[in-house]
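Undergrad: I'll drop the sequence and a predicted model, then ask my questions.
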Amino acid sequence: MSSRRSNGTTVGVVALSVALVALVGLTFIPTQYVIQRPGPVFDTLGTALGADGTEVPLIEVDGAKTYPTGGSLDLLTVQTVGNRQRTPTWFELALAWFDPTRAVVPIDAVFPEGVTSEQRDERNAALMVDSQHEATAAALTELGYDVGAQVEVVSVIEGSPAEGNLQEGDRILAVDGADVDSATLLRDAIQKAKGAEVELSVLRDGETRTVAITPQKTTDADGATVWLIGISLTTDYDFPIDVRLQLDNVGGPSAGMMFALGIIDTLTPGELNGGKKVAGTGTIDAAGEVGPIGGIRQKLYGALDAGATVFLAPESNCDEVVGHIPDGLQVYRTGSLDESLDILKVIAEDGDTSKLPVCTASVR
């Protein structure tokens, strides 16, 4: 009996040792994933650290009357754990897999092959600047200001229909006779043409000229038909008042909608949120259309941890929201700045929220 017990103990010790060696070994085997978790939360109605480390208003306006605000209109961020130089261990990935506040994602989705961390940061910083411009344009347009939008060509793709017709610095004045005041309007006009030739009025070197371009057919990631002429665009604005969005070391376009709401609240009497703690996310363009973002599940938990009770989510992210809403947070879906304002009006007036739009499994 003693011999059998001794043999069993030996086998158990050996098995445990093998398991421990395997576990330790896994910590050194490179992975192809990173972890995303809730990042810092910033109140667009509050302050943030400026470039010199001092507290500054996140939104500051000159040239127009501003009004007191209350509650919060929080924008959310996502932090990434790991990079191509140091990926999380398998043990860390296992822990994250069972944590609803975190997500395990392929490293290529966050750090594309051939793109350095510096290039990624530069791109995200540029997206943030564009997002702030679009948010300001959307907010001021909503308030009745003329934002003097000018759409310009940034680059022309070699071999595309635009090559030889357009060049960097061209200002697009009109498409098929309709004035162009946003890149979105130009893209929509090209899609509606469905491959037919479009006529562009272009300002170049102080002279206006007309060019005819036949769009090229392609497909997007979902297999849908898309018509392109092969240019990248930027929109410059001539804002009638000075709006400064002072948020450093945060990149990407996902704060656009909350920036726009914060600007509107700052420039209008009363409290847009009724003094409540509201959070949200979503890109925005100058026309006020709200678009999808990444990491929304982590942002839901980030909002809850920051004390928010109401969350505005892009309609196009609803499939990721359903079934993943933390207790204590009410989520409403929105597809535009106007819809977001309508939701906040009900919230501020303590109205009937049962009729407000929410994410369902059928929403896409």
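TA: It's in. Residues are numbered from 1 along each chain as shown.
Undergrad: Only C-alpha atoms from now on, for both contacts and neighbour counts.
TA: Noted.
Undergrad: Spatially central residue for this protein, please.
TA: residue 254 (2.0 Å; Cα atoms, centre = their mean).
Undergrad: which residues does that residue contact?
TA: 131, 281, 282, 283, 284, 292, 293, 294 (Cα atoms under 8 Å, 6 or more residues apart in numbering).
Undergrad: Please repeat the previous calculation with a cut-off of 7 Å.
TA: 281, 282, 283, 293 (Cα atoms under 7 Å, 6 or more residues apart in numbering).
Undergrad: So it belongs to a strand, correct?
TA: No. According to DSSP: H, G, I helix; E, B strand; the rest coil, residue 254 belongs to no strand; its state is coil.
Undergrad: Residue 20: which of the contacts of residue 254 is nearest?
TA: Nearest to residue 20 out of those is residue 293 (Cα to Cα; 40.4 Å).
Undergrad: State the distance from that closest one to residue 321.
TA: As defined by Cα to Cα, to the nearest Å, residue 293 lies at a distance of 12 Å from residue 321.
Undergrad: take the one below as the second:
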Amino acid sequence: MTTHEPAAPGGSEQPDVPEQGSADPSRSERLAHAVRGTDPYAVSRRSGGLLSSLFLVIVLAAGLSFIPLPYVVFEPGPVANTLGQLDGKAIVEIRGATAYPAKGSLDFTTVRVLGGPGDRINLFDLAQAALRKDYEVYKREEIYPEDATREEIQQENTAEMVDSQEVAAAIALRETGRVVPERVLVSQVPDGSPAKGVLEAGDEFVSVAGSPTPDASAVQAAVRAQKAGQPVSMVVRRDGTEKTLSVPTRDNQGVTIVGVLLGRDYELPVDVRITAGDVGGPSAGTMFTLAVYDLLTPGDLTAGKNIAGTGTMEPDESVGPIGGIRQKLSGARSGGADYFLAPADNCDEVVGHVPDGLEVVKVGSFDDALGAVKAIAADEVDSLPRC
């Protein structure tokens, strides 16, 4: 804006006249605009205020994007066909026995988790989750231990995946009539356990109180049959040598325990190799078991149908519940599945969250899951139980 010196004393005051090319109007023009309510300077001031407000909003939003929040977001993850390949390699590979060709798909489903240990989400992540009905938000402490690290979670997930693959192979082989011997091991002796200092990780159970222990259920039954507080005699194999030990017990809510975690080691008569990439956890166990069974048996189990599912496969052949069922349903449908095998114990979470076009079947055991796949292949879905 052009300015002028005041008029000399005794002289007449001259109006402010803009220089050539200036946008500054005369006072009379401004007065006229003001009377009409169209003062361009007033508009300019309002625009400047809006720009300032917008700038503050942008700065605030940028700041909020760097503020970590104590939540995790579950969103649908990718699916993979256990009868197919992952990164150019067969997910399930059979060696030492005939592997029969299989069509169709038996997809395992996954959940992508944002905000776990070593990762933090912000306000924008929460806003996105709020706009998607197949996303879920949880407090971090509801999902992970407070002091857990990323490495610890990854190690745990990897161990659970490996264990689920071994159980899947063992059950599928047994279902085909093969004998699969099982060794029961001490996997961990926690601090404060009655057996601390007596049993060691890696000990293989041979007998408990004189009873053979061919499987984990036999170990548990033999221990529970003892009087709490009295030591129980155990024979274990340690470093290739059998040792007889007197192991303390205690009562835990009316059940006699020795306070160790059990592990299993199967002697598989067929070399079954399962590759799942970076996926961890035990929830693909049911689909792995079906895939191994399909490849080991003649014929096409799925009859070309696209079937997805989830659920742990327990050593007693029961299908266990998993987390993230809503995300897995959505991911399965997006991946092209027409049918979904859901653990019976997840049914309450399934109701009301089934994507259009997806048929969900309730399964509680491997026999249930196998029967469901056979019924789907025969177009007899209406006979199957639903959630």
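TA: Cool, got the structure. Not measured: the values here are computed from a predicted model.
Undergrad: out of the contacts of residue 254 of structure 1, which are inside strands?
TA: The strands, defined by DSSP state E, take in residue 283 from those.
Undergrad: which one of the contacts of residue 254 of structure 1 is nearest residue 77 of structure 1?
TA: residue 281 (9.0 Å).
Undergrad: From what I see, residue 244 of structure 2 and residue 232 are in contact.
TA: No. Counting by Cα atoms under 7 Å, residue 244 of structure 2 does not reach residue 232; the two are 10.3 Å apart.
Undergrad: Have a look at the two and say which one is more surrounded.
TA: residue 232 (20 against 13; other Cα atoms under 10 Å).
Undergrad: Next, residue 20 of structure 1: secondary structure please.
TA: helix.
Undergrad: Tell me how many other residues crowd it.
TA: 12.
Undergrad: any idea how far it is from residue 94 of structure 1?
TA: 16 Å.
Undergrad: ok so, going back, corresponding residue for the residue nearest to the centre of structure 1 in structure 2?
TA: For residue 254 of structure 1, the aligned position in structure 2 is residue 283, judged by TM-score structural alignment.
Undergrad: before we move on, what about residue 350 of structure 1?
TA: Match for residue 350 of structure 1 (TM-score structural alignment): residue 379.
Undergrad: How about residue 131 of structure 1?
TA: In structure 2, residue 131 of structure 1 lands on residue 164 (TM-score structural alignment).
Undergrad: Let's verify its match: helix, strand, or coil?
TA: Note that with three-state DSSP, the state of residue 164 of structure 2 is helix.
Undergrad: list the contacts for it?
TA: 282, 285, 313.
Undergrad: can you list the residues you listed in JSON lines and add distance to residue 250 of structure 2?
TA: Output for the contacts of residue 164 of structure 2, formatted as JSON lines (distance: Cα to Cα, whole Å):
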{"residue": "282", "distance to residue 250 of structure 2": "30"}
{"residue": "285", "distance to residue 250 of structure 2": "33"}
{"residue": "313", "distance to residue 250 of structure 2": "30"}
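Undergrad: Now flag whichever of these is closest to residue 45 of structure 2.
TA: Looking across those and measuring by Cα to Cα, the closest to residue 45 of structure 2 is residue 282, at 62.5 Å.
Undergrad: Residue 131 of structure 2 maps to what in structure 1?
TA: Checking TM-score structural alignment: residue 131 of structure 2 goes with residue 98.
Undergrad: Its match and residue 146 of structure 1, how far apart?
TA: Taken as Cα to Cα, the span from residue 98 of structure 1 to residue 146 of structure 1 is 50 Å.
Undergrad: Also residue 68 of structure 1?
TA: 24 Å.
Undergrad: Same check on residue 197 of structure 1?
TA: From residue 197 of structure 1 to residue 146 of structure 1 the distance is 31 Å (Cα to Cα).
Undergrad: Please apply the same query to residue 280 of structure 1.
TA: For residue 280 of structure 1, the distance to residue 146 of structure 1 - Cα to Cα - is 27 Å.
Undergrad: got it, and residue 214 of structure 1?
TA: For residue 214 of structure 1 relative to residue 146 of structure 1 (Cα to Cα), the value is 32 Å.
Undergrad: Who has more neighbours out of the two?
TA: Taking neighbours as other Cα under 10 Å, residue 214 of structure 1 and residue 146 compare with residue 214 leading, 19 against 14.
Undergrad: show me where structure 1 has helices.
TA: 2-26, 90-97, 107-110, 117-142, 183-193, 256-266, 296-305, 318-321, 337-348 (DSSP state H).
Undergrad: Residue 43 of structure 1: which of those is closest?
TA: Of these, the one closest to residue 43 of structure 1 (Cα to Cα) turns out to be helix 256-266, at 8.7 Å.
Undergrad: Show residues contacting the closest one.
TA: Contacts for helix 256-266 of structure 1 (Cα under 7 Å, 6+ apart): 44-45, 59, 66-67, 69, 73-75, 131-132, 135-136, 138-139, 271-272, 280-284, 290, 337.
Undergrad: Now, of those residues, which are buried?
TA: With burial judged by 16 or more other Cα atoms under 10 Å, the buried subset of these is 44-45, 59, 66, 69, 73-75, 131-132, 135-136, 138-139, 271-272, 280-284, 290, 337.
Undergrad: Would you pull up how far stretch 29-39 of structure 2 lies from the middle of the chain?
TA: 65 Å (Cα atoms, centre = their mean, to the nearest Å).
Undergrad: ugh, wrong one, stretch 239-253 of structure 1
TA: That offset, for stretch 239-253 of structure 1, works out to 14 Å (Cα atoms, centre = their mean).
Undergrad: Look up how far residue 21 of structure 1 lies from residue 7 of structure 1.
TA: Counting by Cα to Cα, the gap from residue 7 of structure 1 to residue 21 of structure 1 is 21 Å.
Undergrad: Which position in structure 1 pairs with residue 263 of structure 2?
TA: Using TM-score structural alignment, residue 263 of structure 2 sits opposite residue 234 in structure 1.
Undergrad: What about the aligned residue in structure 2 for residue 182 of structure 1, how many residues nearby?
TA: Matched to structure 2 by TM-score structural alignment, residue 182 of structure 1 sits across from residue 215. Number of residues near residue 215 of structure 2 (other Cα under 10 Å) recorded here: 19.
Undergrad: Contact partners for residue 179 of structure 1?
TA: Per Cα under 7 Å, 6+ apart, neighbours of residue 179 of structure 1: residue 173.
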